[in-house]
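Visitor: Here's a sequence, model it:
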Amino acid sequence: MAAQQPSSASTHHSGDRWPPLESSPEVFNQFMWSLGVPQGEAEFHDVYGLDPEALAMVPQPALAVLFCFPDPPEDPSNPQEQVLAKEEKTTSDEVYFIKQIDSLGNACGTIALLHAVGNACSEISLLENSCLDLFFKSTASMDPYERARVLDKDDDMETAHSLAASAGDTELRDIVEEHYICFMVLNGTLYELDGMKGGPIKHGSSSPESLLQDAVHIIKAIMHKIPNSMNFNVMVLSRKPK
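Guide: Just a heads-up that it's a prediction; the model follows:
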């Protein structure tokens, strides 16, 4: 299953400056297009199930997969964090990654969008001097923390985020705390990009044609850790057919 909860939200820290985003293609498409991705270039699509038949209905190849889910309980025995230091060194130069610092509040939806578009720039032609174009150019040589600080001070990005947050059908007071992460493929490797983690996480080999199916294996593992929740949503960023 997937997308049983059509509207969901963001992450750990509350705050008026970065309110949570509803997890719907309509919200994310308008948000992305307002930032500088031309409407004829790419769009988000819902994934209505995790079985092969439902996945086959999603326009592919995928540029990125966004997953929205409730935060699982902290597991001190989880060895994943110990791996991240190595992964960050080996991927920081090739993967565009932004750290989610405390002052960014519920900005994980925006960070997931930036991870998706920022790592698909070879496939998406941004509008020149648009918000995204200027942001990626100005932060290209920065580390993940520096990029986070630039994002936190970007008034145009913050305004666009707030407008997108108010555009959903779900009342902000009704949204439960959830978190966005992004999956993408670069140079034949599947990466998980989570701003709350120490860096990009490698998940083995993949391709644009198999990205969605490969990401679903990781998504199912995350869902398995949160058995009492139905608040999951999966979206795919795909190129629009020419």
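Visitor: Going by C-alpha atoms from here, please, whenever you check contacts or count neighbours.
Guide: OK.
Visitor: Not counting its neighbours along the chain, what's nearest His203?
Guide: Nearest residue to His203, sequence neighbours excluded (CA to CA, 6 or more residues apart in numbering): Leu190, at 5.2 Å.
Visitor: now Ser210
Guide: Ser210's closest residue in space is Pro61 (CA to CA, 6+ apart), at 7.7 Å.
Visitor: That neighbour reaches Val185, doesn't it?
Guide: No. Taking CA atoms under 8 Å as the definition, Pro61 is not a contact partner of Val185, at 11.0 Å.
Visitor: Val65 versus the residue nearest to the spatial centre of the chain, what's the distance?
Guide: Centroid-nearest residue in the chain, with CA atoms, centre = their mean: Ala112, separated by 2.3 Å. Separation of Ala112 from Val65 (CA to CA, to the nearest Å) stands at 9 Å.
Visitor: what sits in contact with each of the two?
Guide: Here Ala112 and Val65 have Cys182 as joint contacts, going by CA atoms under 8 Å, 6 or more residues apart in numbering.
Visitor: ok, Gly199 to Val27 distance?
Guide: From Gly199 to Val27 the distance is 27 Å (CA to CA).
Visitor: Pro61 and Val185: which is more packed in?
Guide: The residue with more neighbours, out of Pro61 and Val185, is Val185; 30 against 16, by other CA atoms under 10 Å.
Visitor: I'd guess the more buried one is in a helix, am I close?
Guide: No. Under DSSP: H, G, I helix; E, B strand; the rest coil, Val185 falls outside any helix and is assigned strand.
Visitor: one more to put side by side:
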Amino acid sequence: MSGGWNTIESDAGVFTYLVEELGVKDVQFEEMISLDADMLKQQAPIYGVIFLFKYPTNEPRSNEPRDGSFDHAAAENLFFANQVIQNACATQAILGVLLNRKDILIGGPLEEFKEFTQAFPAELRGEALSNSELIRTVHNSFSRSSPFIDENTRVATEEDDVYHFIAYTSINNTLYEIDGLQPAPISHGACTDDEFADKIIPVLQNRISRYPAHEIRFNLLAMVRDLRLRAQEFGDSEALTAEERKRQEWEYENELRRHNFVGFAHQLLKEVIRKKLKDGTYEDWIKDAQDKSKKRIDERMKGKGGDAMDIEY
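Guide: Predicted coordinates:
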């Protein structure tokens, strides 16, 4: 295997263009800002959801999941791959939905990968996924560029917050949780596509309820049919325009993610400092910046009752 896997953001635009780069047709992601079944139904048809959460690294291992039950037979009959490499969980969760849905046009490359790994056990499927040049290259193309940290050289410690992506989808009228860190898919009971929105919300709420009340770092993305198609079918030009504008914004943001601007910012700052020194205004410029910073901090502390721990820098 050559090359590593970088972390990518839980972002609707990132995930939408990622699946398109893999050859998938007519699929997009929508961020869900609340756990509301009616809001989720508005995005129908829903192929599944991708859930990001803080992984409980100190939780003891168990022979059974805390919710649902392992379906070891499904691990052989569905596409289920163990996660064998760090940072691949986002794409692996996405594939856990894509490769198990018959109503998605996944395209030639993923069809070939699915057929190639069909007879593999879960661990070998994970190895095949991590060694896929196409999947790894597309995944890494959506990682943020950074000149400071090599994701492959830093080992996480117990003090680090570790986040993990998993998928939920209805397969063969059963609600499955697809998590590559588990030994098998987790069944949460009978669930048709029409029932998915109503049945997934309690599962997620139950999972979140085990975290402290102050823990809010969760993210939920719904994998849905391209909303532009629905707008076209209903002749809703306003909705179509809004969706096209959203795509343009996503494309712009993804281009920014592929570049780091540290070198540019450094050079710009050097030029500004050179000009200030030449004009003799450098000291005044620094003092003015310090005064403005102090004023912002004072205003923020006043607004938060003087609690300096709440200040964000």
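Visitor: any residues touching stretch 21-32 of the second structure, and which ones?
Guide: The contact list for stretch 21-32 of the second structure, computed with CA under 8 Å, 6+ apart, reads 11-13, 15-16, 19-20, 39-40, 104-110, 134-135, 138, 219-227, 229.
Visitor: actually stretch 206-225 of the first structure, not the one I wrote
Guide: 50, 55, 60-65, 67, 69, 72, 183-185, 188-190, 232, 236.
Visitor: tell me the secondary structure for the counterpart of Glu158 of the first structure in the second structure?
Guide: In the second structure, the residue matched to Glu158 of the first structure (TM-score structural alignment) is Arg136. Three-state call for Arg136 of the second structure (three-state DSSP): helix.
Visitor: Would you agree Arg136 of the second structure is in contact with Ser130?
Guide: Yes. If you go by CA under 8 Å, Arg136 of the second structure and Ser130 touch, sitting 7.0 Å apart.
Visitor: Among these two, which residue is more densely surrounded?
Guide: Neighbour tally, Arg136 of the second structure and Ser130, criterion other CA under 10 Å: the higher count belongs to Ser130, 22 against 19.
Visitor: distance of the more buried one from Ile166 of the second structure?
Guide: 17 Å.
Visitor: post-alignment, the lengthiest helix in the first structure versus the second structure, mean distance?
Guide: Identified as the longest helix of the first structure according to DSSP state H is helix 211-224. Superposed on the second structure, helix 211-224 of the first structure shows a mean distance to its aligned partners of 1.6 Å (mean CA distance after the TM-score superposition for the first structure).
Visitor: and that helix, which stretch of the second structure?
Guide: So helix 211-224 of the first structure sits over residues 196-209 in the second structure, by TM-score structural alignment.
Visitor: before we move on, the earlier item: buried subset of the contacts of stretch 21-32 of the second structure?
Guide: 12-13, 15-16, 19-20, 40, 104-106, 110, 135, 138, 219-227 (16 or more other CA atoms under 10 Å).
Visitor: Endpoints of stretch 37-53 of the second structure, how far apart?
Guide: So stretch 37-53 of the second structure: terminal residues 19 Å apart, CA to CA.
Visitor: Touching it from outside, list them.
Guide: 10, 32, 93-94, 97, 101, 163-170, 193, 196-198, 201, 217-225, 227.
Visitor: ok, now stretch 169-177 of the second structure?
Guide: So stretch 169-177 of the second structure is in contact with 47-49, 97, 100-101, 166-168, 178, 185-193, 196, 200, going by CA under 8 Å, 6+ apart.
Visitor: again with stretch 74-90 of the second structure
Guide: So stretch 74-90 of the second structure is in contact with 5-8, 10, 92, 96, 99-100, 114, 118-119, 121-127, 129-130, 164-166, 178-185, going by CA under 8 Å, 6+ apart.
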